[in-house]
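*Asks:* sequence and predicted structure are below.
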Amino acid sequence: MQMTSAPHLLAEDGPEYARILGDALRHAQERPDLEGVGDRLNTEQLRTMALNATALITAAAATEYEHYVKARAELRAASVPEGEQYGDTSSATGPGAGIGAVLTVLTPLLAGAAAVIFLLVGYLLKAVSPSLAFGDSMVAAGWFFAAVAAAAILVAAIGLLVTALRNGSTSLAAEDEEQELPEEVARAREAWRHALLERGILPFLRDALADPTAGPAARTPHRSPNRIPKVGYSRPDFSGPEDGPSAGPRPTFTSPDFTSPDFGGPEHRPE
């Protein structure tokens, strides 16, 4: 289920909104004002309605959310120089890192291909002419490249392991940083969560449960008219031209009087 994005709610805070909504629905039976859950609307229907009304609900806590976002942005701006202690790998995107990655990938491939070629040619030469010393040299070179390929594969595996451990430590550090927020940011976040729940989510759920037009048979969520304006239109009144105030008498048409020419014999020709 995808949540409808609100213009004032950042994408990173969307899961937090969904979590607060889920907690409110799970504990709905503990609130007397939400005791109607399950009669006409179940929790999934209420969840869908609330997710579709994300912009409306979060607008009730817009002031607290703005303060929280501002405090969080100031914290991140102040902690940018200290990013290396949390596993910041921005310096690893330079030319050296790119060359190292290319060599890590290409070295096993090239060395393995060279080993196959040298060993194949060397053993063929030894089979054709056992006394030829060049065949022994080709075989020795083939085994050398095979050892290089094996060493390159081992180095690449160690590099992948180190990268995985580094990313794991980075994620743990990020979680610790999230849990140990400064007092100002933590207070701002808690104030937003409380305002979102008390002034946004719970009033919306109460209105949805009290709306008699909302029921399990409705596929599209109905919302209370005092919370969501209804947009409608009236049928235009089309009338014929004769009904207007400037309607005049219709023009009458009479068929012209056609008479057939008087044709006669030669004696009736005009003089």
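*Replies:* Everything's here; your move.
*Asks:* from here on, just use CA atoms for contacts and neighbour counts.
*Replies:* Noted.
*Asks:* packing partners of the longest helix seen in the chain?
*Replies:* Of all the elements of type helix in the chain, the one with the most residues (DSSP state H) is helix 133-179. Secondary-structure packing of helix 133-179 (3 or more Cα pairs under 8 Å, 6 or more residues apart in numbering; DSSP states H and E): helix 95-128.
*Asks:* now the helix it packs on: buried residues?
*Replies:* Buried residues in helix 95-128, counting neighbours by 16 or more other Cα atoms under 10 Å, are found at 104, 107-108, 111-112, 114-119, 121-123, 125-126.
*Asks:* tell me how far it is from the chain's mean position?
*Replies:* For helix 95-128, the separation from the chain centroid amounts to 44 Å (computed by Cα atoms, centre = their mean, to the nearest Å).
*Asks:* what's it packed up against?
*Replies:* helix 133-179.
*Asks:* now the angle from the helix it packs on to helix 95-128?
*Replies:* In terms of direction (axes from the mean of the first three to the mean of the last three Cα atoms, to 10 degrees), helix 133-179 departs from helix 95-128 by 150 degrees.
*Asks:* and the next helix or strand past helix 133-179?
*Replies:* Sequence-wise, the next helix or strand downstream of helix 133-179 (DSSP states H and E) is helix 183-195.
*Asks:* among the buried residues of helix 95-128, which two are most distant?
*Replies:* Farthest pair in the buried residues of helix 95-128 (Cα to Cα) is T104 and K126. Separation: 33.4 Å.
*Asks:* here comes the other one, which I'd like you to weigh against the first:
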Amino acid sequence: MHMNSAPHLLIEDRAEYERILDDALRTAHDRPDLAAVGERLNAEQLRTMALNATALITSAAAAEYDHFVKVREELRSPSASSVGGADPVVAMGGGVSESGAGFGAVLTVLAPVLAGTAALIFLIVGYVLKMLNPEPSFAETLLAVGWFFGALTAAGILAAAIGLLITALRNSKTQVPAEEAGGELPDEVARAREAWRHALLERGVVPFLRAALSDPSADPASTTPPRRVNRMPKIGYSGPDFSSPSEGSSSTSRPTFTSPDFTSPDFGGPEHLPE
């Protein structure tokens, strides 16, 4: 099923538009003006027509939708999480320390890996040398170095775990925008969203369905919305009338030409000369 691209609807809100449409069709029999669903047009045909007319339907609630998008974007912007006049300083400080935090994070990740690799190599070589007879004198040294790197590996893993815990606690303060998709919305965004949903349903979806049910010429397979809800004037063009001239007029208006009469001169011999 194809859904037209609506100028007043972002991609992330198209699923919400479809949910509103489906709810309206599911509860259509609770509305007296939509009780005719299923008689001439069924719910699936009406849904197809409404999806093809997405731009027209959503334009009925364009003001509420613009306000909803504006409030949502303000919540998502980085400045929404700042409180007080000291926040720009904190943000600048965070930007300065980000590079240091990034290097520290890389070091925290690489240190256990490198130390663990070194510990494994030294321990394997040390234990292999201890099996030789006679045992080399530096076998014990290699084992000691291996266990030292093993201790560094354990310390690095512990430091990484602590760093991850601190990062999770620090980022938990900015989780409100991230919960928008699955959790509860902030009050202002929720009110703006509900106002848009109500306006879209009452001024867009329901009037469209009502007009489609009452329009006997509505074609469910057509991408053209019903005439009664089409607010754009239909401009028609008709070709000019060209008629071929009739035979009678052509015969009267056409000039006639007659060929001149040519008579041959009389030629004769000298005996025929005039006297």
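*Replies:* That came through, no problem. Keep in mind it's a predicted model, so treat the numbers as computed, not measured.
*Asks:* give me the TM-score for this pair.
*Replies:* Overlay of the two chains. TM-score (TM-score structural alignment, normalised by the length of structure 1): 0.64; 235 aligned residues with a Cα RMSD of 4.4 Å.
*Asks:* identify, from the buried residues of helix 95-128 of structure 1, the entry nearest to P229 of structure 1.
*Replies:* If you rank these by distance to P229 of structure 1 using Cα to Cα, T104 comes first, at 61.5 Å.
*Asks:* which non-adjacent residue is nearest the counterpart of the closest one in structure 2?
*Replies:* For T104 of structure 1, the aligned residue in structure 2 is T108 (criterion: TM-score structural alignment). Excluding the flanking residues, the one nearest T108 of structure 2 by Cα to Cα, 6 or more residues apart in numbering is A160, at 5.6 Å.
*Asks:* how close does the one you found get to I235 of structure 2?
*Replies:* For A160 of structure 2, the distance to I235 of structure 2 equals 69 Å [Cα to Cα, to the nearest Å].
*Asks:* what do you get for E74 of structure 2?
*Replies:* Per Cα to Cα, E74 of structure 2 is found 41 Å from I235 of structure 2.
*Asks:* and A160 and I235 of structure 2? Which one has more around it.
*Replies:* A160 (21 against 5; other Cα atoms under 10 Å).
*Asks:* which residue packs closest to A141 of structure 1, ignoring adjacent ones?
*Replies:* F118 (6.4 Å).
*Asks:* now do the contacts for whatever residue of structure 2 lines up with the one you found.
*Replies:* When structure 2 is aligned by TM-score structural alignment, F118 of structure 1 is paired with F122. By Cα atoms under 8 Å, 6 or more residues apart in numbering, the residues touching F122 of structure 2 are L142, L143, V145, G146.
*Asks:* gap between F122 of structure 2 and P134 of structure 2?
*Replies:* 19 Å.
*Asks:* swap in W147 of structure 2?
*Replies:* 23 Å.
*Asks:* of these two, who's got more company?
*Replies:* Between W147 of structure 2 and P134, counted using other Cα under 10 Å, W147 has the larger neighbour count: 17 against 8.
*Asks:* what distance do you get for the residue lying closest to T107 of structure 1 once chain neighbours are set aside to G98 of structure 1?
*Replies:* In space, and not counting its chain neighbours, T107 of structure 1 is closest to A152: 6.3 Å by Cα to Cα, 6+ apart. To G98 of structure 1, A152 of structure 1 is 17 Å away according to Cα to Cα.
*Asks:* now swap in D237 of structure 1 and tell me
*Replies:* Taking Cα to Cα, one finds D237 of structure 1 at 72 Å from G98 of structure 1.
*Asks:* T170 of structure 1 now?
*Replies:* Taken as Cα to Cα, the span from T170 of structure 1 to G98 of structure 1 is 21 Å.
*Asks:* again with R193 of structure 1
*Replies:* 44 Å.
*Asks:* now do G200 of structure 1
*Replies:* Distance, G200 of structure 1 to G98 of structure 1, by Cα to Cα: 49 Å.
*Asks:* again with G14 of structure 1
*Replies:* Applying Cα to Cα, the value for G14 of structure 1 to G98 of structure 1 is 35 Å.
*Asks:* kindly report the same for I20 of structure 1.
*Replies:* From I20 of structure 1 over to G98 of structure 1 (counting by Cα to Cα), the distance is 43 Å.
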